[in-house]
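Engineer: Here is a sequence together with a model predicted from it:
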Amino acid sequence: MKKISFLLLVTICLSKIIVAQQPDDALRFGWFTPNGTARNIAIGGAMASLGGDISTNHINPAGLGLFKTREFVFSPGINLNNNKINFLDSQSKETRNAFAYGTSGVIFGMPSRYKGAIVSTAFSISLTQLATYNNHTHYKGYNNYSSYSEKYLEELVRDGANDYAAASNYIFGSSLAYRTYLVDTVNTNGQLTGFKSLVPIASGVAQERDEDTKGGLHEVSLSFASNVQDRLYLGISLNVPIMYYTRDLSFSETDISGNTNNNFSFFNYKEHYETSGAGVNAKLGLIYKSSNSFRLGFAFHTPSIMVLTDKIRSEMTTNTEAYAGERKVTSDELNSGNAGEVSYQVTTPYRAIGSISFVLNPVEETKKQRGFITADLEYVNYRGVRYSVSSDNSGDQSGIDYYKALNDVIKDYYKGNINVRVGGELKFDPWAIRLGGAYYGSPYADKTLKANRIMASGGIGYRNRGFFIDLTLSETLNKDVNFPYRLNDKANVFAETKNNRANILATIGFKF
C-alpha cells in the first residue's frame, strides 16, 4: 500500500454554508501545458522569442510586433483523454473526449506613416483556452487501513462538536454522516465523550471513487506591440482569465466480509461542485534580434487576480443494517433547498520566460526563410497561489483565518519549478513541417509525489497568397497523484494517475 503523510489544514469551525477549498484546487490555476494555434503547439509551445503568431498574445506579446498586416485566425480542435490509475494495487482505465480550441482572434498590423525608430505597431484581440478540465477518472481498491468516514470523525473531535453541532453545522459532510449513522456518538454515563465510525476498518472495505469534471480556464487578451527598427520588439497585453469548472464526485465504501451482523453494509457520498468567475492580469515582453539569425525573448506574466464563486450540493446514503437501517440525507434538506455558496479571491502564480531562437536563411521575406529552432525556459511559482476573502466579506474573520491557514499549507505543499519547451520548423514553400516537445516538472515539494507532464508534438502547415492552414497532433502524458480523502492522524492513501491526452488541432487563417 502506498501512503504519504500530509500536513492537514487546521481550520476553525466554519459557517455551515462555507465551501472549503483544498490545496489540490490550487493546481487548476497554474499547472497546464502549452496551448495556442496549431503552429504553436506543433513546436512545443516555444514561441517566446519567435513572434509572428497570434499565440504570442498569451505568451510574449512582443511577438505581435512582427506583424505589419491584418490577419484573422480560428483554431478548432478535439481532446482525447485516456486515463490509467493504480489505487491500492488495483488498476483501472477510463476515457473522455471533448471539443477544444486554440488561440483564435484578429490582428491589426500597421506600418508607421512616419520615418523614425518605430517601424510598425500592432494591435490584437484574441481568445484562448489555457486549460481544459474535461476528464473522467474512476478507481477502486481494497483498504483495511483507513476509511473516508475518519475525516468526519477528525472534524467533529477537532471542533468539540456536541449533538446539535454534529447534526447541523457541517451540512455538506459530517452532518450527513452523522444523520445517516455513518458516524455516531460515544456516550459514557449518559454523557457524550466522543464519536465513532461504523465502518469495519480492520476487516477491510471496498472503496470506489468516480469523478467527472468539465469546463476550462479561458483568457481574452487585448495586446499591443511596437517594432523598433526591425530589431527590438516591445509588447504588452491586458487579459481577462475566465474560469468555469464543474465536478460530479461519487465515493463509496462497501463491506465485503459477508457479515450481515456487523452494523455496516455500505455508504455512498455524492457531490456536485462548481466554480465560476473571472479576473485580470497583464503580460509584458520583449524580443531582440541580436543578429539576423538569433532572437532573444523575455516575458513576464503577472499573477492573475480572480474573484470566484463556489457552489456545492451533496448527499449521503448509508446502510448500517440492524443498527439504523438505510438512510439518505441531502444538503438541500439541511440548507432550505439551497446550494452552499461562497465567493472569494484567488491570486495565481506569476510566470517568467526566457527564450532563444535561431532562424535559418534569415531574410526579411518570411516565406523565403527555411525554418528555425527555438527553446523556452519558464519558471512558475506554484506555491504562490493565494486565497483571500472577497471584498464583500472583508470583515469575515473566520474566513480570513481559514484562508491564511490554507495559504500556509499551499506554501509547504508546492514549490516553484522550471518548464522546458523546444521546437523547430523546416519550410519547403508553401509547406512547413514542425516538431516540438515540452517538459513540465513536479509542482509538489514532497519528492515522493511523482508528478510531471511531458508533451510531444508534430504538425504540417500550408501558406500561400495570404491564406494558411496548419494541422497538429500532440500527445501529453500527465503523471500525477489523487487523494480520495486526507486524514491528520495517519498516513494517507492515494492513487497514481497517468493521463494520456491527444490533442488534434487545426488553425485556419487569412490576411485581409
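Structural biologist: Yep, it's here. Residues are numbered from 1 along each chain as shown.

Engineer: contacts, neighbours, all on C-alpha from now
Structural biologist: Fine.

Engineer: roughly how far apart are S197 and S250?
Structural biologist: Applying C-alpha to C-alpha, to the nearest Å, the value for S197 to S250 is 19 Å.

Engineer: and the next element down the chain from the lengthiest helix in the chain?
Structural biologist: Secondary structure of the chain per DSSP state H: the longest helix is helix 397-413. Beyond helix 397-413 in the direction of the C-terminus, DSSP states H and E gives the next helix or strand as strand 416-428.

Engineer: R247: what's it in contact with?
Structural biologist: The neighbourhood of R247, defined by C-alpha atoms under 8 Å, 6 or more residues apart in numbering, consists of 211-214, 271-274.

Engineer: and if you look at L222?
Structural biologist: 57, 123-126, 237-239.

Engineer: tell me the SS of it?
Structural biologist: strand (DSSP: H, G, I helix; E, B strand; the rest coil).

Engineer: From the rest of the structure, what touches the longest helix of the chain?
Structural biologist: 7-12, 14, 22-23, 26, 383-389, 444-446.

Engineer: Now, these that are in strands?
Structural biologist: Within the contacts of helix 397-413, membership in strands is found for 386-389, as judged by DSSP state E.

Engineer: Make a markdown table from these and add distance to Y414 and neighbour count to it.
Structural biologist: Listed next are the ones in strands among the contacts of helix 397-413 as a markdown table, based on distance: C-alpha to C-alpha, whole Å; neighbours: other C-alpha atoms under 10 Å:
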| residue | distance to Y414 | neighbour count |
| --- | --- | --- |
| R386 | 12 | 19 |
| Y387 | 15 | 24 |
| S388 | 18 | 21 |
| V389 | 21 | 23 |
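
Engineer: could you dump these to TSV with distance to G325?
Structural biologist: As requested, the ones in strands among the contacts of helix 397-413 are arranged in TSV below (distance: C-alpha to C-alpha, whole Å):
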residue	distance to G325
R386	44
Y387	41
S388	42
V389	41
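
Engineer: Now the two most distant members of those residues.
Structural biologist: R386 and V389 (10.4 Å; C-alpha to C-alpha).

Engineer: Please report which of the contacts of L222 has the highest neighbour count.
Structural biologist: Within the contacts of L222, N57 tops the neighbour count with 35 neighbours, counted by other C-alpha atoms under 10 Å.

Engineer: Quick one, which of the contacts of R247 are buried?
Structural biologist: For the contacts of R247, a burial check counting by 16 or more other C-alpha atoms under 10 Å picks out 211-214, 271-274.

Engineer: Going by distance to N227, which of the residues you listed wins?
Structural biologist: Distances from N227 to those, taken as C-alpha to C-alpha, are shortest for K214 (40.5 Å).

Engineer: Pasting the second one now:
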Amino acid sequence: MKKILFIIASLLISNYLIAQNEVDALRYSQNFYGGTARSVSMGSAFGALGGDFSCLSTNPAGIGVYRKTELTFTPSLFYASNKSTYLGSGFSDYKYNFNLNNFGFVAAFNSGEDKGWVNLNIGFGYNRLNNFNNNVLIIGANDKNSMTDYFALRANGQTSTTLEDPENSSYFNEGLAWMSYLIDPDTIINNKYHSALKNYGEVQRKSIKSDGSMGEYLFSMGANYSHKFYLGGTIGIQSVRYEENSVYKELDDYNVIDSFASFTFNQHLKTSGAGFNFKIGTIFRPVDWVRLGFALHTPTLLALEDEYQNSIESDLYANTADGYVDTVITLSSPTGKYQYELATPLRAMGSIGFVIKKIALISVDYEFVDYSTARLRADDYDFYDENNNIQMNYTAASNIRAGAEYRFENYAFRGGYSIYGNPFNTSNMDNNTKRTSYSLGFGIREENFFFDLAFVHSISKEKYYLYNPNMVKNDPATISTTNNQVLATFGFKF
C-alpha cells in the first residue's frame, strides 16, 4: 500500500511534503554536465570535438578521437550561496562541498593505418551530473495566513481516528498538527477543521539543508574511420543520493497571537537509487577544420527508494486563574519507506566545432530535452495525478553550451558559457528557473602528462512556496542561487 499520496497542483511549491512527486521527477531529470576541468572550462561543449573523457556522457563518438591511452582524475571544490527574499525580508546561507567530479580511463588500440578503421577505443569511469549540496534560509512575518490553515484544509473530511492512525498517510502531516493542538474541530460541521491560531502576524522561518549528488558510471566504445567518421556508444549507470532536512517554524515574536508561542515542523527525506541508459553518437569531419556531432540518449530508468520521517513540536499556553500554563507537545511519525521508478526524458544533441590550425578551438553544443515526458511509476500505485502534473506543468527546453580554447606552446587558455533552459510551462505558471554559467580555465600539456584548472560561476533564480498556494493563498519566497566551483584535472597519457 502506498503510504504517502499527495496531489500537488502547482510545481512552484517546494518539496514540503515527503512524497514521490513531480518535484522529484525534475530533480533527477536535469543534467548539468561535469567531467574534466578542460571540458567544464569550455562550457562542457565537447560534443563535436571529442578527445576528452567528459564527452562519454554527452557524445560517446568522442572516444574515437583518442590516439593514446589516457587516465584522468578531477577533484572539485563546490560553493553554493543562496539569498532569499520573503515578505520584505532578505536572508542568506551557504554551503561548501569537496567532491570527485571525474575519473576516467580510455584505452586506445591503433591499427597503424591512416585509412579505414584507424583505431578502436574503450573507456570506463565516472562523471558527475548534478550537485545537490545546498543550504537555504527563509524568514518573514506573515499577517495573512499560517501553515496551520494548510494543515486544517488537508484534514477536512477525515475523522479524528484517521488523523491519529500512524498507518495512515495523514498522520505524517495534518495528523501531527491535530494531535499537537494546532488545528481544532469545527463546532457545527463534522470532520471539518480550522487553525487553532486566533489571528496572524507570526514570524515564519524555514531552513532547508540538502546534500548528495547524481553521477554516472560509464562504459564506452568508439572507433575512428579514416579520420572522417567517429562512432561511439556508452552504457551509463546513474547513481542517485539525495538527503534533505527541513525545519519550518512559526513564532509569535511580536506577541500578537493569543495562547500561541511557536510550533516547529521537521521533515527528513533520503532518496537513493540507480538506473541505466544507453547513448549513441557520431562525429563527422567534412573538412579538416570543421567537426559536426550528433548524439541520442535513451531515457534513464531509475529505481529509487525514499525514506522519510516527520516530527512536530507545539508550544501553546493558556491564561488561567493560577497564571499562565505553558504546554509543549512533541510528536514524531514512524519512518516510512517507498520504492518506485522514474523514467527521465530522452535527450538529443547536435554540435559543431572548429579547429583553427593547431592554436584554437571553438565549439557549440545544442541539447533538446522535453521534461514533460518524464514518468513516475510503481507496482502498487499508478501516479496518475503526478504524471498529469508533469505533462501540464513541464515543457521542452533547449540547453546551449559554448566554449573556446587558445593554445600557446604547451599552455592553453579557455572560456565557456552555458544556459540551461526553463523546464516549466510558462503558460501554466510564472516561474523561470533557467540556469546560466560562465567559466574560465587554464591548462599545461606535456608529452605524457597534463594539468587543467577551471572555475565556473553559475546563477539561477526560483520561486518557492512554503505551502501549497492552491489551498492557502500565500506569497512565494524568491531564492537567488550562486554556485562557484573550482576543478583541477590530473591526466596521464600512455
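Structural biologist: That came through, no problem. Computed from a predicted model, the values in this text were never measured in an experiment.

Engineer: ok so, going back, right, and the pair among the contacts of R247 of structure 1 with maximum separation?
Structural biologist: Of all pairs drawn from the contacts of R247 of structure 1, the one with the longest distance (C-alpha to C-alpha) is K214 and E271, at 14.2 Å.

Engineer: Now do the buried residues in stretch 433-452 of structure 2.
Structural biologist: The neighbour-count check on stretch 433-452 of structure 2 (16+ other C-alpha under 10 Å) flags 433-444, 450-452 as buried.

Engineer: Out of those, flag the one nearest to S111 of structure 2.
Structural biologist: After measuring the buried residues of stretch 433-452 of structure 2 against S111 of structure 2 - C-alpha to C-alpha - the closest member comes out as F450, at 25.2 Å.

Engineer: for whatever residue of structure 1 lines up with that closest one, what are its contacts?
Structural biologist: Pairing criterion TM-score structural alignment: the partner of F450 of structure 2 within structure 1 is identified as F468. By C-alpha under 8 Å, 6+ apart, F468 of structure 1 lies in contact with 461-462, 508-510.

Engineer: and these, which of them are in strands?
Structural biologist: Members of those lying in strands (criterion: DSSP E): 461-462, 508-510.

Engineer: what distance separates stretch 170-190 of structure 1 from the centre of its chain?
Structural biologist: 34 Å (C-alpha atoms, centre = their mean, to the nearest Å).

Engineer: which residues in the stretch 251-400 of structure 1 form strands?
Structural biologist: Per DSSP state E, counting those that start in this stretch, the stretch 251-400 of structure 1 has strands spanning 266-289, 294-301, 305-319, 326-330, 340-347, 351-360, 371-381, 386-389. These are given in chain order.

Engineer: could the ones you listed go into a markdown table alongside distance to K84 of structure 1?
Structural biologist: What follows is these, written out as a markdown table (distance: least, C-alpha to C-alpha, whole Å):
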| stretch | distance to K84 of structure 1 |
| --- | --- |
| strand 266-289 | 23 |
| strand 294-301 | 33 |
| strand 305-319 | 27 |
| strand 326-330 | 32 |
| strand 340-347 | 31 |
| strand 351-360 | 30 |
| strand 371-381 | 27 |
| strand 386-389 | 31 |
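
Engineer: Out of those, flag the one nearest I433 of structure 1.
Structural biologist: Between I433 of structure 1 and the strands of the stretch 251-400 of structure 1, the shortest separation by C-alpha to C-alpha is 9.0 Å, and it involves strand 371-381.

Engineer: Which other helices and strands does the closest one contact?
Structural biologist: Other helices and strands packing on strand 371-381 of structure 1, by 3 or more C-alpha pairs under 8 Å, 6 or more residues apart in numbering; DSSP states H and E, are strand 351-360, strand 416-428.

Engineer: Figure out which of those strands is closest to L334 of structure 1.
Structural biologist: Using C-alpha to C-alpha as the criterion, the shortest distance between L334 of structure 1 and these is 41.5 Å, found for strand 416-428.

Engineer: what's the next helix or strand after that closest one aligned against in structure 2?
Structural biologist: Where DSSP H and E defines the elements, the next helix or strand beyond strand 416-428 of structure 1 is strand 431-440. Structural correspondence for strand 431-440 of structure 1: residues 411-420 of structure 2, per TM-score structural alignment.

Engineer: which residues are in contact with that stretch?
Structural biologist: 38, 40-44, 397-407, 434-445.

Engineer: and if you look at stretch 26-38 of structure 2?
Structural biologist: Residues lying outside stretch 26-38 of structure 2 but in contact with it, judged by C-alpha under 8 Å, 6+ apart, are 40, 44, 52-54, 57, 72-74, 101-103, 126-130, 214, 240, 344-345, 371, 374, 414, 441-443, 452-454, 487-489.

Engineer: and the end-to-end length of that stretch?
Structural biologist: Length of stretch 26-38 of structure 2, first residue to last, C-alpha to C-alpha: 28 Å.

Engineer: Flag every buried residue along that stretch.
Structural biologist: 26, 28-30, 32-38.

Engineer: buried ones in stretch 134-149 of structure 1?
Structural biologist: By neighbour count on 16+ other C-alpha under 10 Å, the buried set for stretch 134-149 of structure 1 is 134-143, 146-149.

Engineer: Among the contacts of stretch 26-38 of structure 2, name the buried ones.
Structural biologist: In the contacts of stretch 26-38 of structure 2, burial by neighbour count holds for 40, 44, 52-54, 57, 72-74, 101-103, 126-130, 214, 240, 344-345, 371, 374, 414, 441-443, 452-454, 487-489, counting by 16+ other C-alpha under 10 Å.

Engineer: Narrow those residues to those in strands?
Structural biologist: 72-74, 101-103, 126-130, 214, 240, 414, 441-443, 452-454, 487-489.

Engineer: Can you get me a residue count around N82 of structure 1?
Structural biologist: N82 of structure 1 has 19 nearby residues by other C-alpha under 10 Å.

Engineer: Shouldn't it be within a helix?
Structural biologist: No - residue state for N82 of structure 1 (three-state DSSP) corresponds to strand; a helix is not indicated.

Engineer: quick one, what contacts the residue lying closest to it once chain neighbours are set aside?
Structural biologist: Computed as C-alpha to C-alpha, 6 or more residues apart in numbering, the closest residue to N82 of structure 1 that is not its neighbour in sequence is T95, at 4.5 Å. Neighbour list for T95 of structure 1: 80-83, 135-136 [criterion: C-alpha under 8 Å, 6+ apart].

Engineer: Out of the residues you listed, which are shared with structure 2?
Structural biologist: Using both residues aligned by TM-score structural alignment, their matches' C-alpha atoms under 8 Å, structure 2 keeps these contacts from those: 80-83, 135-136.

Engineer: after superposition, how close is the one helix or strand G175 of structure 2 maps to to structure 1?
Structural biologist: Secondary-structure element containing G175 of structure 2, defined by DSSP H and E: helix 174-179. Averaged over the aligned pairs, helix 174-179 of structure 2 sits 0.9 Å from structure 1 after superposition, using mean C-alpha distance after the TM-score superposition for structure 1.
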